[in-house]
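Chemist: attaching a predicted model along with its sequence, questions to come.
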Amino acid sequence: MKHSYSFPILLISLLFVTISLSALNTQVPLWLVRNEFSLGQIGLVGSSYFTGNLIGTIFANWFISRFNARHTYTYSCIIFAIATIGLSFSINFYSWIMWRFFIGIACAVTWVVIESCILLTGPVHTRGRMLAVYLTTYYLGTVLGQALLQYFPQDVLYFGLVIMLLMGLAILFILRTHYKLPKRKKSSFNIMPMILNKPSRLGLTGCIIAGMLIGSLYSLLPAYYSHLGYSDIQVANWMILLILSGVIAQMPANWCADKFGRQIVLLIESLFMLVACIMLIFNWFNALAIILLGATIYTIYPISMAWACSCVKKQDIVAMNQAMLLTNTLGSLIAPAVIAFIMDKMNNTYLFVSFAIISLYFIVLLIKKRGTDAQPQKST
């Protein structure tokens, strides 16, 4: 790439955005709990963020074509900052749904910009490594956001001002890059053939399930711990343990999937996830259970994504990626609202009961599919 320094600068910008998002995703449920919102309402606010992700994913390419990559990213950061400040206008259920929706749009657009810059401007022989560094940076920012949460102001307005500062730094760095993405004359958004592609169906199912689980964790786990009487710092520490477990498990899980087959690894992970849920339901070895939960939930998506992509031709991989991102987002926006409603009607433990049912369903599907695991294709 002509401007080789653009990639590390892009990652620094991403780090500021991810720290902001991570801190906000944990703090929002805590604010809602303090203001005596029901779990059903908390789940709907969480789902509104993922609905914004869905809309942002669909229209991101249009924004990029109209405003170019760096300006689209800049406008997204501005929307993120304004929407976070907007949360302080009133602790009102409908206004918070609206502001979280806009934050979801902004985040999805920034991810599409970053991934497009890597995929379309990076050298082919280093693209995989660049994506790996990108994901590592994203997870690092997520962990840092949780670790730094105790130093953020607790007041909604001042918290928003800190986010505005971080977004300003993200904009400053992105404008120092030299990324230019080609404009598309026609939209290539045609995912129905990918969704209907039978060999990739279980891979797509894994993406949906990963979205359901991760979306519910981000939206409801902080509220779960808050209802147990944990302080904000303790909640953040549990979230750090969960996410770090997923980060550490990434390389071993994906290596095993390449070596032994994706179906068998997903089956083993689903079994471990079921065990973790049972442990959490009965309050057995909570730390170990959270480690198991993070290590399995955060690795289901990349393995499922690799499975689905291995089932289509090279020219269809972009469309398949769009299908996977959309199905993942659909799972993320539906599950928090449904599970929160169940928790509200029953009790908080039904968060993990719901996870156990989802993992059991995936186990049944994988067992039925025995002997037909999609093996990795040779790179072309």
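Modeler: Thanks, I have it.

Chemist: could you use CA atoms for every contact and neighbour count after this?
Modeler: Will do.

Chemist: helix or strand next in line after the host helix or strand of residue 73, which one?
Modeler: Here residue 73 is covered by helix 69-86, with elements defined by DSSP states H and E. For helix 69-86, the following helix or strand on the C-terminal side (DSSP H and E) is helix 93-121.

Chemist: which other helices and strands contact that following helix?
Modeler: Applying 3 or more CA pairs under 8 Å, 6 or more residues apart in numbering; DSSP states H and E, we find helix 93-121 packed against helix 39-67, helix 69-86, helix 127-148.

Chemist: what angle do the second one and helix 39-67 make?
Modeler: Here helix 69-86 runs at 150 degrees with respect to helix 39-67, directions being taken by axes from the mean of the first three to the mean of the last three CA atoms, to 10 degrees.

Chemist: residues contacting residue 64?
Modeler: 72, 113, 181, 183 (CA atoms under 8 Å, 6 or more residues apart in numbering).

Chemist: and if we set it to 6 Å?
Modeler: Going by CA atoms under 6 Å, 6 or more residues apart in numbering, residue 64 touches residue 72.

Chemist: ok, residue 72 next?
Modeler: residue 64 are the contacts of residue 72 under CA under 6 Å, 6+ apart.

Chemist: try it again with 10 Å
Modeler: Contact analysis of residue 72 by CA atoms under 10 Å, 6 or more residues apart in numbering lists 60-66, 78, 106, 109-110, 113.

Chemist: repeat for residue 357
Modeler: Residues in contact with residue 357 (CA under 10 Å, 6+ apart) are 274, 277, 363.

Chemist: okay, and which of these map to helices?
Modeler: 274, 277, 363 (DSSP state H).

Chemist: just to revisit the earlier point, next one: the helix holding residue 73 to chain centre, how far?
Modeler: 18 Å (CA atoms, centre = their mean, to the nearest Å).

Chemist: go through the host helix or strand of residue 246 and flag the buried ones.
Modeler: Assigned by DSSP H and E, residue 246 falls within helix 232-260. Buried positions in helix 232-260, judged by neighbour count with 16 or more other CA atoms under 10 Å: 232, 235-247, 249-250, 253-254, 257.

Chemist: now swap in stretch 120-135 and tell me
Modeler: Quick answer for stretch 120-135 (16+ other CA under 10 Å): 121-122, 130-131, 134.

Chemist: second structure follows, compare the two:
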Amino acid sequence: MHDIRPLIPLLITAGILIGGNGLQGTFIALRGIEEGFSTSVIGMVGTGYFLGFVIGCVYITKVMRAIGHIRAFSALAAIASAASIMMVLVIDPISWFLMRLVQGICFAGLFAVVESWLNARVTNATRARTLSVYRFVDLGSVTAAQYMIPLFGVSGFDLFAIIAMALSLSLVPISFADKSSPAPPKDVKFDIKVLWSVSPLATVGCIVIGLTNSSFRSLGPIYADGIGMSVTAIATFMSIGIFAGIVLQYPLGHYSDKLDRRVIILVSTIGALLASVFLAFLAGDGELANFIGIFGFGAFALPLYSLCSAHANDHAAPGQHALVSAGTLFFWSIGAVVGPLIASFLMEVFGPHALFAYVIVVLTFFAAYTLARIRARDAVPTEKRRMRFRSLLRTSTFFSKLATPPNEKDGG
């Protein structure tokens, strides 16, 4: 523990940001319902966040290089905090879309600053421990944040104020971090042709994950509300889905390191597909049945991003891993922009269960595509793989660097 003590301020800041981000995703959807917004409008607001995230991913390294880590973090935290307050001052779909777009840009930048800073400070001896603590912070903060909603209620100013306070307070621990700011990171290049040439399956997979998982995160609260769940049950529903993502993450990753990784991607896709079938057609309005179904969905669907990233890195040439990391995040973001729009329209027309019916269609396509790729290309032998499976967060390209020991980077 002594080894990672200098990193504790950064980890606390990360926990505040991840928790605040997780709280906003659920709360904004529920508050939109209360304000009388249609499901498609709420989907559009969710799309605003992911569109902003794409923009933030592309430009944040330029900002960090221009003004440094702490000044970039301070500016982005202040802007995101102001956007949260603006959402309660101006309750209008267009305003909310714009504010969520601003927040998407800011959160992409905030996560990149923290993870770039962590990556610069971590050593090979502390990397695994830091990563474990970071994942615990991620899981704990997102899960705990969900229960702020039933505690304070959806109405009124309270949760907007709490989110703004959290963003402001995130400046405090990072201000106590090592006062020597890290060297500015290199620009992250988003060359979409590279990832497609390296791995068409990973490219399509990341888009599919964006289409499906982002729809769950943006519209899961709408689904749960639509089948009659209480606010506390909605928080539990979302927490279970998020928590489940870590349950099979490492078992699936372990077997993907030993077997054809595409087979494990297929197994995970089919598992998420079956859970979606259960939620769409069998679970009905029962709380327990939906809790079981969303646990199964999260357990299989959430590890898919890490599995696709690992598969892409299996085929990457030395020197391409940074581009692959940027590419997987970029393509996920593109899917995440489109997914909530399509799913929200279908939910508005056909009802809440259309969310998982939509997911079924997308995952069925991906399962068929994965089978086609297995037949079209030989697997990479395990002894020739350049990287082992790593559990990744979709927060910034710097997380993949944090998760990868130096001797596994770029074929080293």
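Modeler: Now that the structure is in, tell me what you want to look at. None of these values were measured; they are calculated from a predicted model.

Chemist: TM-score of the superposition?
Modeler: Remark: TM-score between the superposed chains equals 0.93 [TM-score structural alignment, normalised by the length of structure 1]; 377 aligned residues with a CA RMSD of 2.1 Å.

Chemist: sorry, back to before: so which of the buried residues of stretch 120-135 of structure 1 comes closest to residue 286 of structure 1?
Modeler: Closest approach between the buried residues of stretch 120-135 of structure 1 and residue 286 of structure 1, by CA to CA: residue 134, at 30.7 Å.

Chemist: ok now do the residue lying closest to residue 15 of structure 1 once chain neighbours are set aside, which residues does it touch?
Modeler: Nearest residue to residue 15 of structure 1, sequence neighbours excluded (CA to CA, 6 or more residues apart in numbering): residue 141, at 5.1 Å. The contact partners of residue 141 of structure 1, taken as CA under 10 Å, 6+ apart, are 12, 14-23, 135, 147.

Chemist: ok, back up a step: possible to save the buried residues of stretch 120-135 of structure 1 as JSON lines with distance to residue 50 of structure 1?
Modeler: Formatted as JSON lines, these follow (distance: CA to CA, whole Å):
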{"residue": "121", "distance to residue 50 of structure 1": "28"}
{"residue": "122", "distance to residue 50 of structure 1": "29"}
{"residue": "130", "distance to residue 50 of structure 1": "26"}
{"residue": "131", "distance to residue 50 of structure 1": "23"}
{"residue": "134", "distance to residue 50 of structure 1": "21"}
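
Chemist: and the two most separated of those residues?
Modeler: By the measure CA to CA, 121 and 134 form the most distant pair in the buried residues of stretch 120-135 of structure 1, at 14.2 Å.

Chemist: what lines up with residue 360 of structure 2 in structure 1?
Modeler: Taking TM-score structural alignment, the alignment pairs residue 360 of structure 2 with residue 356 from structure 1.

Chemist: swap in residue 56 of structure 2?
Modeler: Aligned partner of residue 56 of structure 2 by TM-score structural alignment: residue 56.

Chemist: burial count for its match?
Modeler: Per other CA atoms under 10 Å, the neighbour tally for residue 56 of structure 1 reads 26.

Chemist: what do you get for residue 324 of structure 1?
Modeler: 27.

Chemist: how far away is it from residue 149 of structure 1?
Modeler: Residue 324 of structure 1 sits 31 Å away from residue 149 of structure 1, taking CA to CA, to the nearest Å as the criterion.

Chemist: how about the aligned residue in structure 1 for residue 323 of structure 2, secondary structure?
Modeler: Counting by TM-score structural alignment, residue 323 of structure 2 lines up with residue 319 in structure 1. Three-state call for residue 319 of structure 1 (DSSP: H, G, I helix; E, B strand; the rest coil): helix.

Chemist: I figured residue 319 of structure 1 hits residue 197, correct?
Modeler: No - in this structure, residue 319 of structure 1 is not within contact of residue 197 by CA atoms under 10 Å, at 11.8 Å.

Chemist: these two - which one has more neighbours?
Modeler: Per other CA under 10 Å, whichever of residue 319 of structure 1 and residue 197 has more neighbours is residue 319, with 20 against 15.

Chemist: residues contacting that one?
Modeler: 188-195, 309, 312, 325.

Chemist: give me the buried subset of those.
Modeler: Judged by 16+ other CA under 10 Å, buried ones among the contacts of residue 319 of structure 1: 191, 194-195, 309, 312, 325.

Chemist: determine which two of these are furthest apart.
Modeler: 312 and 325 (15.9 Å).

Chemist: right, so of the helices and strands packed on helix 93-121 of structure 1, which gets closest to residue 32 of structure 1?
Modeler: When these are compared for distance to residue 32 of structure 1 using CA to CA, the nearest one is helix 39-67, at 6.7 Å.

Chemist: distance check, residue 335 of structure 1 against residue 18 of structure 1.
Modeler: From residue 335 of structure 1 to residue 18 of structure 1 the distance is 23 Å (CA to CA).

Chemist: could you do residue 230 of structure 1 as well?
Modeler: Taking CA to CA, one finds residue 230 of structure 1 at 24 Å from residue 18 of structure 1.

Chemist: what's the answer for residue 289 of structure 1, then?
Modeler: 26 Å.

Chemist: figure out how far stretch 12-31 of structure 2 is from the centre of its chain.
Modeler: For stretch 12-31 of structure 2 - counting by CA atoms, centre = their mean - the centre lies 12 Å from the chain centre.
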